[in-house]
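>>> Here you go, sequence then predicted model.
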Amino acid sequence: MPMEMDTTDLIARARAGDQDAFRDLVQGHSRELQVHCYRILGSLQDAEDALQETLVSAWRNLGGFGRRSSLRTWLYQIATNRCLSMLRADGRRPRTVSSPPEAALPEPTGAGDAPPWLEPYPDVLLDHLVDQRPGPEARYETTEAVSLAFITALQLLPPRQRAALVLRDVLGYRTAEAARMLDTTQEAVNSALKRARATVDTRLADSGEAARQLDTAAEQRLVARLTDALERADLDALIGLLVADVRLSMPPAMLEYRGIESARRVFAAVSFRPGRNYRVVPTRANGQPAVGLYLADPHSGIYRAYVLLVVSTTGERITAITCFNTGVMTRFGLPRTLPEPDSPC
């Protein structure tokens, strides 16, 4: 884990009520704490709320920080327990979605395991996260531990299993440290960890999205081919980019389409039905390629935000596509509308 600078003076000033000192004290940790909350909660909105509540709690309780642990560990303890409290009171979260987002969707191949609250995480918010090196106990690479497959797998776990796995296998805290942070025993942490690892490893194996080496050139070629297929409405070209057992999901609807033929039916019935024209804006989410898809409005001559597609890949093939509604697109700095390609605006 990263070494911390001497914060003795900042802590003393913050304890005396200096809000600027407190801001300087925690600002270097805020981004990684938000990612931590996102891993546990699966929602960027919830993670932002949890981060703010964590910082308020830290400000109010700084007098009780006894330096038995590092400031970073203390903040992680507050954030973890704030997330667990939110999960205990998660009545605001939808449990099911009764109708699919598009009435024209064909029958799904099954129920998806992506929860209704799942949201993508903009890569711009992950900048410098790789510099926060995990401890020696970590089992997952930093980039793997923000992938949509990994975040989805975490959401299948009971809250305390989720927290134990993130603290131990993602952040690399020792069992004794995780037990103190969760106010439990080492035996309870090890038991939770054993069950959590079995669930997550099975889910990642089933998704076909094990840790991969980033090949920037291959990814750029794939995004270019995907963009071209979408903008030309070339269904065969798009299908040619998919692996045989490709998975399509679309939170908040808890349904899944698996396999080439299912994907063809979905795209033919919805995305490529007659009269639809698109523009594509590339972006990145969860350490993966993503594209903002804009649908032409035949009456106004502009393209309106339609969906965000987050793409999981192996080599130059797509293993999974997760479709998110327009509500998440502004988080990525994507506009609500685009002009026609030849428009001077």
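That came through, no problem.

>>> C-alpha from now on. contacts and neighbour counts both.
Noted.

>>> Let me see the ranges of the helices in this protein.
Ranges of helices within the chain are 8-15, 19-41, 44-61, 71-88, 148-155, 159-165, 175-182, 186-207, 216-231, 235-239, 260-266, based on DSSP state H.

>>> Take those and write them to JSON lines, including distance to residue 306 and mean neighbour count.
Below are the helices of the chain laid out as JSON lines (distance: least, Cα to Cα, whole Å; neighbours: other Cα atoms under 10 Å):
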{"stretch": "helix 8-15", "distance to residue 306": "46", "mean neighbour count": "16"}
{"stretch": "helix 19-41", "distance to residue 306": "24", "mean neighbour count": "20"}
{"stretch": "helix 44-61", "distance to residue 306": "20", "mean neighbour count": "18"}
{"stretch": "helix 71-88", "distance to residue 306": "30", "mean neighbour count": "19"}
{"stretch": "helix 148-155", "distance to residue 306": "20", "mean neighbour count": "24"}
{"stretch": "helix 159-165", "distance to residue 306": "33", "mean neighbour count": "24"}
{"stretch": "helix 175-182", "distance to residue 306": "42", "mean neighbour count": "19"}
{"stretch": "helix 186-207", "distance to residue 306": "26", "mean neighbour count": "16"}
{"stretch": "helix 216-231", "distance to residue 306": "13", "mean neighbour count": "16"}
{"stretch": "helix 235-239", "distance to residue 306": "18", "mean neighbour count": "16"}
{"stretch": "helix 260-266", "distance to residue 306": "16", "mean neighbour count": "18"}
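
>>> looking at the ones you listed, which is closest to residue 313?
Residue 313 sits nearest to helix 216-231 of all the helices of the chain, at 8.0 Å, using Cα to Cα.

>>> here's the one I want to compare it with:
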Amino acid sequence: MSADTRPKELGESGLGEVDEPAFSGLAERHRRELHVHCYRMLGSFEDAEDTVQETFLRAWRRRETFEGRSTFRAWLYRIATNACLDLLAKRRPEPATGGEVLWLQPYPDRLLDELPAADANEPESVAVARETIELAYLVAVQHLAPRPRAVLILRDVLGWPAKDVAELLGDSVNSVNSALQRARAAMREHLPVERQDWSGGAEDSGTRELVRRFTDASVATDVGRLADMLRDDVRCSMPPTPGLTRGRDAVVTGWVEDGFEGMQGLRGVPTSVNRQPAVAFYLWNEREGAYLPLTLDVLRVTGGVITEIVTFHADRFLRLGLPERLAADGTE
């Protein structure tokens, strides 16, 4: 790396003479994007946090191996990717199957807002950044084996050249290109067919109106009104609880059998996670004199109807920055 392209904060001697506080300051600049990268690899917000910490620890211990042939950022991505692969080998020897991911966790939009903004002049990059953080993508990518998963994310999300991915994985360019084609084919089995069939996004005006109607109907426990908002092939899941329900009739039947129509004292707070619309539901607790967290419904919206609902338990509320309770009048 020439002097004019070497990151200024590293100086001419690279990392060898950088003390720990200075090194931490350099690494922290990349924490959020590394966390999102690990989250795409792992599907779990908490596992991603652990892996970023492991990445920084490994980077500090190996700082003298940074030779300046790549940027400091790319060097951290290499370490983070290998840390993810190590964790996957240890905790999840087999990829997900059957269309559900039990370890899936939501990612709050307020933290995604910390990422470097995509270039508005490159609409393809903006679309990729949004779509590859949606739950549909996270679920699909978890069905890939770890190494093809890494290839797909590094090539299609981060835009790394095949030779750099091959070097990271200790493989040939031909093998990387072959793995990428297989990974793309496998992803097509799980993702919506066309880009326009992805979520409408939490900021779309039609989507906001649908979320309002969904919230109102849920608070009223009106199964009929809710059913009218679902597409025939809607899918519902509640990680980490096993089970994936497919089809509007099956979903509605499940709601009825679970006694949803008799539930009283609900409140709903619209929010967004993973760049998707969501509703946080609270249930009245007489003893506490307040509405307490119940569930979070994350919606995928296609053509003005709901095509998927992923429900997360109340233990996610704190991570998402949601209120711990609502007062009797529904305020925080």
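Yes, it's here. Given the structure is predicted, the values throughout are model-derived calculations rather than measurements.

>>> Which position in the second structure pairs with residue 47 of the first structure?
Aligned counterpart of residue 47 of the first structure in the second structure: residue 48 (TM-score structural alignment).

>>> For the first structure, which strand extends over the most residues?
In the first structure, with assignment by DSSP state E, the single longest strand is strand 302-314.

>>> what does it rub up against?
With contact meaning Cα atoms under 8 Å, 6 or more residues apart in numbering, strand 302-314 of the first structure is reached by 120, 209, 212, 278-279, 284-285, 288-297, 318-326, 328-329, 335-340.

>>> mean deviation of it from the second structure?
Here strand 302-314 of the first structure, set against the second structure after superposition, deviates by a mean of 1.1 Å using mean Cα distance after the TM-score superposition for the first structure.

>>> and residue 7 of the first structure, how far is that from residue 74 of the first structure?
As for residue 7 of the first structure, its distance to residue 74 of the first structure is 13 Å (criterion: Cα to Cα, to the nearest Å).

>>> ditto for residue 122 of the first structure
Applying Cα to Cα, the value for residue 122 of the first structure to residue 74 of the first structure is 26 Å.

>>> re earlier: how about the longest strand of the first structure, which residues of the second structure does it hit?
Taking TM-score structural alignment, strand 302-314 of the first structure hits residues 290-302 over in the second structure.

>>> for the matching stretch, the distance to its chain's centre please.
16 Å (Cα atoms, centre = their mean, to the nearest Å).

>>> swap in stretch 96-114 of the second structure?
Per Cα atoms, centre = their mean, the centroid offset for stretch 96-114 of the second structure relative to its chain is 4 Å.

>>> Now the terminal residues of it, how far apart.
29 Å.

>>> List the buried residues in stretch 279-289 of the first structure.
Buried residues in stretch 279-289 of the first structure, counted by 16 or more other Cα atoms under 10 Å: 279, 280, 282, 283, 284, 285, 286, 287, 288, 289.

>>> Just the closest of those residues to residue 196 of the first structure, please.
Distances from residue 196 of the first structure to those, taken by Cα to Cα, are shortest for residue 286, at 21.2 Å.

>>> Just list the residues touching the closest one, thanks.
Counted by Cα under 8 Å, 6+ apart, residue 286 of the first structure has contacts 120, 121, 122, 123, 143, 146, 147, 148.

>>> What is the aligned counterpart of residue 217 of the second structure in the first structure?
Using TM-score structural alignment, residue 217 of the second structure sits opposite residue 229 in the first structure.

>>> can you tell me which residues contact that match?
So residue 229 of the first structure contacts 235, 237, 238 (Cα under 8 Å, 6+ apart).

>>> what do we get in the second structure for the last one?
Alignment note (TM-score structural alignment): residue 238 of the first structure maps to residue 226 of the second structure.

>>> Distance check, the corresponding residue of the second structure for residue 216 of the first structure against residue 108 of the second structure.
Structural alignment (TM-score structural alignment) places residue 216 of the first structure against residue 204 in the second structure. Computed with Cα to Cα, the distance linking residue 204 of the second structure and residue 108 of the second structure is 18 Å.

>>> what's the closest non-adjacent residue to the residue nearest to the spatial centre of the second structure?
Using Cα atoms, centre = their mean, the residue of the second structure that lies closest to the mean C-alpha position is residue 133, 4.6 Å off. Leaving aside its sequence neighbours, residue 133 of the second structure sits nearest to residue 274 (Cα to Cα, 6 or more residues apart in numbering; 5.6 Å).

>>> ok, now residue 77 of the first structure?
Spatial nearest neighbour of residue 77 of the first structure, chain neighbours left out: residue 181 (5.0 Å); criterion: Cα to Cα, 6+ apart.

>>> circling back: so which of the buried residues of stretch 279-289 of the first structure would you say is closest to residue 345 of the first structure?
Of those, the one sitting nearest to residue 345 of the first structure (Cα to Cα) turns out to be residue 279, at 15.3 Å.

>>> Tell me which residue of the second structure matches up with the closest one.
So, by TM-score structural alignment, residue 279 of the first structure is matched to residue 267.
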